[in-house]
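In: predicted coordinates and the sequence they were generated for:
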Amino acid sequence: MNNEKKPQDRVRAQNRDQDRDAPQAHGLARGLTNYGDTGFALYLRRSFAKSMGYSSELLKKPIVGIAYTPSGFNNCHRHFPELLEAVKRGVIAEGGLPLEFPTISLGEVFLNPTSLKFRNLMSMDTEEMIRAQPIDAVVLMGGCDKTVPAQLMGASSAGVPAIQLVAGPMMTSRYKEERLGACTDCRRFWAKYRATEVSSDEIQVIEGSLSTTAGTCAVMGTASTMACLTEAMGMMLPGTAAIPAVHADRLRAGEATGRRAMALVGSALTPDRIITPEAIENALRVLLSIGGSTNAIIHLTAIAGRLGIKVPLDKLNALSDGTPVLVNLKPTGEHYMEDFFAAGGMSAVLRELKDLLHLDCMTVTGETLGQRIAAEEGGYVNRTVVCARAEPVEEVGGLVALFGNLAPRGAILKRSAADKSLFEKEGRAVVFTSLEDLAARIDSPDLDVTADDFLVLQNAGPESSSGMPEAGYLPIPGKLARTGVKDMVRISDARMSGTAFGTVVLHVSPEAAAGGPLALVKNGDKIRLSVSKRTLDLLVDDKELERRRGEFEARAQTAPPPRGYARLYRRSVLQADEGCDFDFLRDATIVS
């Protein structure tokens, strides 16, 4: 070991520097409002707190803040009022004072242009409220896709002991004899509707049968992926990632989380001691083994970046080649999150991966990951859902990074949810210059396209006006869908939902709007994809590309938004390979 400070040590030192002038106090006396008279500040704070009916005795207790994110625009968090009461029970049982505080809530399908654009804003809200209020430890209540990453980003930067509690997945429903769960089945039936295999009347009935309980998507989408990775990193209680939202165990998990939050009060077990480079690597291993969402790469990179930890995409490839897919869940397999919970959940996965993990990583319980796994040896596992390493769902990890002259800084493919017959292929580019262009032409009978072509979407990355939406899952052109085409190669600088499937190349970096090579692709160009070689190349000679670049640079660029958060976002957002965080929020020592 050398004497150089680790990234998390630097962040810890920065947090100490920021807090060195603050009084060393706990509970209501922590972080007093500055009136130039500390005695008056505490007197006034107690007076105002008593207006809410608290006794003097209770106001002397340690305070557990609860970052609370219900919203009428967030169906995933519909059950949070009941879950909040369970957390409070746990805090009170251990002698603390639980105080919830609201932050931004990001309901995935209710935000325009896309939820990712507001993830960083939520992280800032979370961080600043943890810092500003008298909180000795904090419970992070989230669930929907961007809320958990935002909370972990904010808590990592705030430097206060924190523990995550997720919403849990929704339960499945039924349509006739078929079991349904959002949102892989949403996409499957919509594709059938576009192909005229399902009628207008049927799709309306299906619409009402896909999401029927509180909770996050019922498959291994982004929400469930991030829940599993958070447990793998040690930031939530063991065995709580997969508990269904409406299960009584979810309430018991809430109470236990409140109890554990009280144990964190006064401890040095802050997020930077838990989210280490080794813990991030464990999370990547788990991501690959569960066939998790491509979005998780962006979120893990952003969380790690707050602590000075870099997540190189070539590292992802090295891990992927040695990590099999073990979890048989949609969209990679056939089961749902409630089945994963009943099959042994994350405990079963971690036991199976034990020899590939860093077992000395600390967890929020105060024990190491190795101690947690050892305590659960011999636990139940259903091998139809969580497979043994000797008989995996896939021999290699679910995700790979691609590099080449079309993606100099990388792109991502979820190979576990793709058609392997398309992995080594050259195709003709059919280019859409924006989401508007895609919507206008994708179903045109005049579109010049065949099943062997590559659909290419430009200007859908983080700096674009669309803010990197989940639009990378380009629809199969209508006239091809009606002939039975189910998949084709699709390439973009956008994202896709973790519930989606197909041979979809995403997060091309640098993006088109930033002048990346994707901006130079024209209709008819040949593109070569090789998953085995991890390459994505535009087969156009360098001289022609230089000529096109001159034309691109000469074109007028989109004017920045005139004001507000949109202007801050455009000015500060980083590329996908850097987690799409803001440049001023990442640890300054990271070398891009």
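Out: Alright, I've got the coordinates.
In: for the rest of this, base every contact and every neighbour count on C-alpha atoms.
Out: Will do.
In: helices of the stretch 101-250 of the chain, start to end?
Out: All helices of the stretch 101-250 of the chain, identified by DSSP state H, counting those that start in this stretch, fall at 116-132, 147-158, 184-194, 200-207, 222-233, 248-264.
In: just want the angle from the second one to helix 222-233.
Out: Think helix 147-158. Helix 147-158 runs at 40 degrees relative to helix 222-233, counting by axes from the mean of the first three to the mean of the last three C-alpha atoms, to 10 degrees.
In: the first one too?
Out: Regarding helix 116-132 and helix 222-233, their directions subtend 40 degrees when assessed with the same axes, to 10 degrees.
In: in helix 116-132, what's buried?
Out: Buried residues in helix 116-132, counted by 16 or more other C-alpha atoms under 10 Å: 116-127, 129-131.
In: ok, second structure coming up, stack it against the first:
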Amino acid sequence: MKLRSAEWFQGAKDTSFQHRTAMRALGHVPESFLGKPIIGILNSWNDLNSCNYPHKELVEYVKRGVYMAGGYPVELHTITTPSELMKPSDLPYRNLMAMDVEETIRSLPIDGVVLLCECDKTTPAQLMGAASCNLPTLQLAAGHRSSGSFRGKKVNYGTDLWKYLDDYKAGVLDESQWKELESCMNCSLGGCPVMGTASTMKSMSEMLGMMMPGTSSIPAAHSARKTAAEATGRRIVAMVEEEIMPSKLMTEEAFHNAMKLLAAIGGSTNAVIHLTAIAARLGIFLDLEQFDRCSERIPLLVNLQPSGTGSMDEFYEAGGLSAVIGQLLPVLNGECLGATGESIASIYAAARIDNSAIISSLAEAFKPVSGIAVLKGNIAPAGAILKKSASSDHMHKHRGRAVVFDNYQHMLDNIDREDLEVDESSVLVMKNCGPVGAGMPEWGSIPIPQKMLRQGVRDMVRISDARMSGTSYGTVILHAAPESAVGGPLAVVQNGDWIELDVASGTINILVEDAVITERLQAWVKPDAAHTRGYPRLFANSVLQAPQGCDMDFLRPSCKAEAAFIPPVVGRS
């Protein structure tokens, strides 16, 4: 076995001497690590990331597993992306974290990698960075937090927050109840306990072979999470010995499997951006049409919020992701490899469903229609998306007049005005919230106007170039491309324009003549840049549009030949 770390430490040359003595200063005696796979454990917890905080403890179990398998663990830290707190958006910092992961792996004496993830963007960021390095890699999730309890009812941080917020704005929930909810909804560590972006991306990672089978849906507080950490540590040493790289696991067929799984679990719309970005790092170029085709005829198998009613605890008890993949095997490419090096067909064939009210079979699906609807038209010629399983079926064919907000602040200032000209058929439109315009925050789930909430309206057609939280729901059209801030047609939609949505035909249009749109675009004035310095400026100047995964143009290879390459170690440190 040829170890990459040997280039730092073995031999009598002066640089090897320098590297070994530097390790001694840290207490790493050469006799303890020479000739062994050095496993870099990239930890992403900090005191402001409640989702990833369990890794402060779990890392010790990973280390134990590495030692047991004959490797040598070193713990390293990267930035993290606590989506609850990062303003205005955590998406730009996904790319920065991916760069941090990539350069940490590339520049240090590491033979294999364990990535400790959970919160929404940490999982794809780590996979993007690892894909660009192509060293043996596994992920370990922190697990989801427990559901809370509010006046005798189970409440899940995420989806229930949006529901209760509507009730509060409508006057159904009073001030004292609202304050009480704040204290009891979110009382433990880990990711959101619903099928939001965190749970979705963990599921995608396991489907891609980058997480140990059966580990993606274990709760944070369950002792099985520690067992999974130790097993991950043991397995990564074997993967170094077997030379199983991300490019061998994350193949084009594996990404197609992930797209099908995304539909079956009612996963987050954010996964479209993330899977596209991860795949491109390997020279695999996904497009929106592939998401559409792969999810076609895949029903919703999982009764979880926001597409259903269940929680992640119930999902785990019902058989977890293993049970879902087992049911999907007839429509998957079963020859793709899992993290154990075996085919997914052999790994998941025996998985069983323990609660059919939460996980259903293909024959008796929870909902017959799921997946991501891809929409195109004169509003979004490069595409927009809609999460079918979490939207209102009766609105999938809809026509209404536009109520337009020029940006997020304009929306906040006007959405609850009593004189807002809006009715339940209106289409709420928000501009300048895309990757260049604002860093593409999760603002796409535009609030229902307060006066409509008081009338009992709980869903309306909404469209923007923003993203939406994976825990959100509604007939919300997202990721409209090209975005407003670069002159996409969404920029020139005006109040009162008729908008027509037809999910079945995959179209979204303003009912305005092409010549009128052209005239409006010619008169359009580009908004001032939101950021003028630092990383946000670099992001805005280099970010690709949503259909390309919002990666930076200089990080995305143009072909497979440029992908997954670590240059040889040269020169002195």
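Out: Looks like it came in fine. Treat the numbers as computed from the prediction; the structure is a model and nothing was measured.
In: ok, Ile448 of the second structure touching Val461?
Out: No - using C-alpha atoms under 8 Å, Ile448 of the second structure makes no contact with Val461, being 9.7 Å away.
In: the more surrounded of these two?
Out: Counted by other C-alpha atoms under 10 Å, Ile448 of the second structure and Val461 do not tie: Val461 has more neighbours, with 27 against 21.
In: so what's the aligned residue in the first structure for Lys153 of the second structure up against?
Out: Matched by TM-score structural alignment, Lys153 of the second structure corresponds to Glu178 in the first structure. By C-alpha atoms under 8 Å, 6 or more residues apart in numbering, the contact list for Glu178 of the first structure is empty.
In: roughly how far apart are Glu178 of the first structure and Ala500 of the first structure?
Out: Look at Glu178 of the first structure and Ala500 of the first structure: by C-alpha to C-alpha, to the nearest Å, they are 19 Å apart.
In: report how many residues lie close to the aligned residue in the second structure for Leu307 of the first structure.
Out: Mapped onto the second structure by TM-score structural alignment, Leu307 of the first structure lines up with Leu282. By the measure other C-alpha under 10 Å, the count of residues near Leu282 of the second structure is 29.
In: so Leu282 of the second structure sits against Ala130, correct?
Out: No - contact criterion C-alpha under 8 Å: Leu282 of the second structure and Ala130 do not qualify, at 9.9 Å.
In: thinking again about what came up before, just send the helices of the stretch 101-250 of the first structure back as a markdown table, with distance to Ser51 of the first structure too.
Out: Converted to a markdown table, the helices of the stretch 101-250 of the first structure look like this (distance: least, C-alpha to C-alpha, whole Å):
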| stretch | distance to Ser51 of the first structure |
| --- | --- |
| helix 116-132 | 21 |
| helix 147-158 | 29 |
| helix 184-194 | 49 |
| helix 200-207 | 47 |
| helix 222-233 | 38 |
| helix 248-264 | 25 |
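In: what comes up buried for stretch 390-400 of the first structure?
Out: For stretch 390-400 of the first structure, the neighbour count (16+ other C-alpha under 10 Å) marks Pro392, Val393, Glu394, Glu395, Val396, Gly397, Gly398, Leu399, Val400 as buried.
In: which parts of the stretch 201-350 of the first structure are strands?
Out: For the stretch 201-350 of the first structure, strands defined by DSSP state E, counting those that start in this stretch do not occur.
In: part of a helix, is Ile385 of the second structure?
Out: No - applying DSSP: H, G, I helix; E, B strand; the rest coil, one finds Ile385 of the second structure to be strand, outside a helix.
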